[in-house]
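> here is my input, please return the structure:
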Amino acid sequence: MGVVLSIEENAPERGIEPLVALVRADMELVNQTILSRSSSDVSMIPEVANHLISSGGKRLRPMLTLAASGLCGYRGQGHVKLAAAVEFMHTATLLHDDVVDESDMRRGKLAARMVWGNEASVLVGDFLLGQAFKMMVEVGSLPCLEVLSTAAAVIAEGEVMQLSAAKDTETSEDDYLAVIRAKTAALFGAAAEVGPLLADRPKAEIAACRGFGVNLGVAFQLIDDALDYGGASAKLGKNVGDDFREGKITLPIVLAFRRGGPEQREFWKRALERGEIQDGDLEAAIAILRKHRALEDTIERARHYGAMARDALELFPTSPWKTALSGAVDFCVDRAF
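Coordinates of the predicted model:
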């Protein structure tokens, strides 16, 4: 059961392929840096790190750093280390998230915690964060260090905010958006912002890149929320309904809870707050979400934030970089449906 969207197939400006092509050479350097910086004499560290790092994923966040640098005319090599640092921050967050959420799957295979345990996952995540900050210092840009270190703190705040709101069906849409702005969009924004900072561009361009990244990050997470109830597990890299089984309150739930009657609200409280999930509850949840257009409206909100991301790029003249970043918005909003 899923949501069907009208997507223009094979349009050259749409999708992530133009961005991948533009950053391919730099991404090879980023990948080499990731491999070298995840090595350690402590054998478990590269084993755990590479389990997740090598398991796929588009590496969208480091690509944003490379592309924003290209958009702003940066000619040095600092963007490679910063892109690798961004990916390490993201990987550390995933390792920690899976422990907090007690997730079994990540990117289509067993989560690291299921193989090596919670302690190893947390500690290797800490190692990757340390390596990320080491690379930031090596680049020698205090403004970039400030942006990425601030993002690290904001992401942690978002995690705690989500933990505080866990299983709370009374969560408002504003409260939920505050969580994902911190937990997800902050790193997208920082990844894009360091490009113009490296290139020493004017404040307006720095703000535009940050705005692009933040709005793209919100759109990306909202589509993830919808995909959990309407996507295919092979494309998700996790099981459909994982958010439901873990009792996560995401935007589709927030919308359906508000729009439903007492009986439906009691269903959400039983399943999500009390964790009393019965056979057939996931199918029932999807039916309720569809009845109240919660998935469709979540996708529409994602498209709104995607449009805001594209608008942020309008400050820049037409270029292959601008076109590719606009295509990345289409990829984030249209993926997997």
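> from here on, contacts and neighbour counts on C-alpha atoms
Fine.
> buried residues of the longest helix seen in the chain, list them for me.
What stands out as the longest helix in the chain, according to DSSP state H, is helix 203-230. Residues of helix 203-230 classed as buried by neighbour count (16 or more other C-alpha atoms under 10 Å): 205-230.
> list the contacts of the very next helix or strand once past that helix.
Remark: after helix 203-230, the chain's next helix or strand is helix 233-236, criterion DSSP states H and E. For helix 233-236, contacts defined as C-alpha atoms under 8 Å, 6 or more residues apart in numbering pick out R107, G108, L227, D228, N239, V240, A336.
> which among the residues you listed end up buried?
R107, G108, L227, D228, N239, V240, A336.
> which of those residues fall within strands?
Residues of these located in strands (DSSP state E): none.
> now, which of those sits nearest L128?
Closest approach to L128 among the buried ones among the contacts of helix 233-236 (C-alpha to C-alpha): R107, at 18.6 Å.
> how about the closest one: what's its closest non-neighbour residue?
Among residues not flanking R107 along the chain, G237 sits closest, at 3.9 Å (C-alpha to C-alpha, 6 or more residues apart in numbering).
> that neighbour: neighbouring residues, count only.
Residues near G237, counting by other C-alpha atoms under 10 Å, number 16.
> same check, this time on I155
For I155, the neighbour count with other C-alpha under 10 Å is 24.
> wait, isn't it in contact with A178?
No - contact criterion C-alpha atoms under 8 Å: I155 and A178 do not qualify, at 11.2 Å.
> pull the residues that contact stretch 43-63.
Residues external to stretch 43-63 that are found in contact with it (C-alpha under 8 Å, 6+ apart): 19-20, 23, 27, 38-40, 82-84, 86-87, 91, 106-107, 109, 111-112, 116, 120-121, 124-125, 127-128, 187-188, 191.
> can you tell me the closest non-neighbouring residue to T33?
Ranked by C-alpha to C-alpha, 6+ apart and with sequence neighbours excluded, the top spatial neighbour of T33 is A84, at 6.6 Å.
> elements contacting whichever helix or strand that neighbour is part of?
Assigned by DSSP H and E, A84 falls within helix 78-101. The contact analysis (3 or more C-alpha pairs under 8 Å, 6 or more residues apart in numbering; DSSP states H and E) places helix 78-101 against helix 17-37, helix 60-71, helix 112-116, helix 118-139, helix 186-198.
> rerun at 10 Å
Packing contacts for helix 78-101, counted by 3 or more C-alpha pairs under 10 Å, 6 or more residues apart in numbering; DSSP states H and E, involve helix 17-37, helix 44-53, helix 60-71, strand 105-106, helix 112-116, helix 118-139, helix 142-165, helix 186-198.
> mind checking how far that helix is from the chain centre?
Helix 78-101 sits 10 Å away from the centroid of its parent chain (C-alpha atoms, centre = their mean, to the nearest Å).
> buried residues, it. List them.
Residues of helix 78-101 classed as buried: 78-96, 98-99 (neighbour count, 16+ other C-alpha under 10 Å).
> now the second one, please; I'll put the structures next to each other:
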Amino acid sequence: MDGVAETKVKAPHDRLAEWLAEDMAAVNALIRARMASKHAPRIPEVTAHLVEAGGKRLRPMLTLAAARLLGYQGSDHQKLAATVEFIHTATLLHDDVVDESQRRRGRPTANLLWDNKSSVLVGDYLFARSFQLMVETGSLRVLDILANASATIAEGEVLQLTAAQDLATDEAIYLQVVRGKTAALFSAATESGAVISGAMDSQVKALYDYGDALGIAFQIVDDILDYGGQDAVIGKNIGDDFRERKLTLPVIKAVAKADAEERAFWIRTIEKGDQREGDLEQAMAILARHGAIAAARDEALAWAERARQAMSSLPDHPLRQMLDDLAGYVVARVL
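So this is what the prediction gives:
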């Protein structure tokens, strides 16, 4: 270092958080106010456990950034950002029940600390709150975008239930699941931010495309990290997807190249759920043998580049550069 202190470059989401600090403070105040319940104190207890767990608030920041990038000066984008965070939190509460998860963002899940009933019902409450916030913006187009996203998310989760443990699931079905469970909210976040700003249709489409591609890249990276990330980084245990018998992109790629012995292994562990000591290590060895992780990484990079290309037609602005950098940062975790 030659005695010179190294300057730490801030991550794109941290730069976004700084740029949008005033907006995010208003969003956080709105979230705290709207997750309150006069009659059921368990609602804010359960919600606060997840909302205040130190998540990056990436999705609401995307809504704020999209609106500010296109010159929006009002405050309705804050309501939309809170809406997006409520939808996200509701889906996490429901997901953890469905997946029987025990950790989320490095902490015990709400269903573990309370119970499944509380998690499901509080998730329902947050969905209802999100729709109240949407309506308050007075924009039917925004309501349409976020209502469609909510339906698509639920559809993606149900599709995953049937597709996750079926070795016939191919990359097209996987992409459909990912578009539902992850990318739909990313694209709704950016698209609604653009719409509330009164942007041209081409700009709205560009921000939709950005959110869609970013969400897909984000989920592929998450699926890769499950087979080789650090627990502290991904906020869950390594191999959770394998233990939950989820056919994610790396496994789908390995199954496509499997010989008879490997196929029998996948049938036993994923389709039948007969998992034994050492199976996770064997799964990782098979993935490495077929270059499945590297192939999935290439796809994540391609989607990140697609996100960046979508931004090229938008106004030159510091927020545009941060969103561009964010696409690269999302996939940098697996490089």
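> nearest to G280 of structure 1, of the helices and strands packed on helix 78-101 of structure 1?
strand 105-106 (21.4 Å).
> give me the mean deviation of the closest one from structure 2.
Its aligned residues in structure 2 lie a mean 1.0 Å from strand 105-106 of structure 1 after superposition (mean C-alpha distance after the TM-score superposition for structure 1).
> whereabouts in structure 2 does that strand align?
Aligning strand 105-106 of structure 1 against structure 2 (TM-score structural alignment) gives residues 103-104.
> find the centremost residue of structure 2, please.
T182 (4.6 Å; C-alpha atoms, centre = their mean).
> helix, strand or coil for the counterpart of that one in structure 1?
Matched across to structure 1, T182 of structure 2 falls on T184, judged by TM-score structural alignment. Secondary structure, DSSP: H, G, I helix; E, B strand; the rest coil: T184 of structure 1 is helix.
> need the contact list for T184 of structure 1.
90, 93, 151, 154-155, 158-159, 214, 216-221 (C-alpha atoms under 10 Å, 6 or more residues apart in numbering).
> hang on, isn't E191 of structure 2 packed against L70?
No - in this structure E191 of structure 2 lies outside contact range of L70 using C-alpha atoms under 10 Å: 11.5 Å.
> overlap of the contact sets of the two?
Common neighbours of E191 of structure 2 and L70 (criterion: C-alpha under 10 Å, 6+ apart): A199, Q203, V204.
> what is the nearest of the residues you listed to E277 of structure 2?
E277 of structure 2 has its nearest neighbour among the shared contacts of E191 and L70 of structure 2 in V204, at 50.1 Å by C-alpha to C-alpha.
> which ones are touching that closest one?
V204 of structure 2 is in contact with 66, 70, 190-198, 210, 314, counting by C-alpha under 10 Å, 6+ apart.
> which of those residues ranks first by neighbour count?
When the contacts of V204 of structure 2 are compared by neighbour count (other C-alpha under 10 Å), G193 ends up highest, at 33 neighbours.
> that one matches what in structure 1?
Aligned partner of G193 of structure 2 by TM-score structural alignment: G195.
> can you give me the distance of that match to D97 of structure 1?
For G195 of structure 1, the distance to D97 of structure 1 (C-alpha to C-alpha, to the nearest Å) stands at 27 Å.
> same check, this time on Q131 of structure 1
Look at Q131 of structure 1 and D97 of structure 1: by C-alpha to C-alpha, they are 19 Å apart.
> and L295 of structure 1, by the same measure?
Per C-alpha to C-alpha, L295 of structure 1 is found 24 Å from D97 of structure 1.
> what lines up with W114 of structure 2 in structure 1?
In structure 1, the residue matched to W114 of structure 2 (TM-score structural alignment) is W116.
> with G229 of structure 2 instead?
Using TM-score structural alignment, the partner of G229 of structure 2 in structure 1 is G231.
> hang on, that match packs against G241?
Yes - if you go by C-alpha under 10 Å, G231 of structure 1 and G241 touch, sitting 9.4 Å apart.
> looking at those two, which is more packed in?
G231 (23 against 20).
> about what we covered before: my read is that the match of G193 of structure 2 contacts G70, right?
Yes - G195 of structure 1 is within contact range of G70, at 7.6 Å (criterion: C-alpha under 10 Å).
> got any residues that touch both of the two?
Both G195 of structure 1 and G70 are in contact with L64, H79, where contact means C-alpha under 10 Å, 6+ apart.
> show me what contacts D175 of structure 1?
D175 of structure 1 neighbours (C-alpha under 10 Å, 6+ apart): M161, Q162, A165.
> ranking those by neighbours, who comes first?
Q162 (21 neighbours).
> could you find the closest non-adjacent residue to it?
In this structure, Q162 of structure 1 finds its nearest non-sequential neighbour in V179, 6.1 Å apart by C-alpha to C-alpha, 6+ apart.
> now the helix or strand containing that neighbour: buried residues?
Per DSSP H and E: V179 of structure 1 is located in helix 173-180. Buried residues in helix 173-180 of structure 1, counted by 16+ other C-alpha under 10 Å: E173, Y176, L177, A178, V179, I180.
> after superposition, how close is it to structure 2?
Following the fit onto structure 2, the mean deviation recorded for helix 173-180 of structure 1 is 0.7 Å by mean C-alpha distance after the TM-score superposition for structure 1.
> now do stretch 23-31 of structure 1
Counting by mean C-alpha distance after the TM-score superposition for structure 1, stretch 23-31 of structure 1 comes out at 1.1 Å.
> how about that stretch, aligned to which bit of structure 2?
Counting by TM-score structural alignment, stretch 23-31 of structure 1 pairs with residues 20-28 of structure 2.
> OK, contacts around G158 of structure 1?
Neighbouring residues of G158 of structure 1 by C-alpha under 10 Å, 6+ apart: A152, S164, A178, V179, I180, R181, A182, K183, T184, A186.
> make that D144 of structure 2, sorry
Under the criterion of C-alpha under 10 Å, 6+ apart, the neighbours of D144 of structure 2 are M134, S150, A188, S192.
> so the third one versus R42 of structure 2, what's the distance?
Translated: A188 of structure 2. 29 Å.
> which one's more surrounded, those two?
Under the criterion of other C-alpha under 10 Å, the comparison of A188 of structure 2 against R42 puts A188 first, with 28 against 15.
> okay but the more buried one is in contact with L62, surely?
Yes - counting by C-alpha under 10 Å, L62 is a contact partner of A188 of structure 2 at 9.5 Å.
> what touches both of the two?
Common neighbours of A188 of structure 2 and L62, using C-alpha under 10 Å, 6+ apart, are V84, L207, G211.
> which residue in structure 1 lines up with the last one?
So that's G211 of structure 2. By TM-score structural alignment, G211 of structure 2 lines up with G213.
> that match contacts A185, doesn't it?
Yes - using C-alpha under 10 Å, G213 of structure 1 makes contact with A185 at a distance of 7.1 Å.
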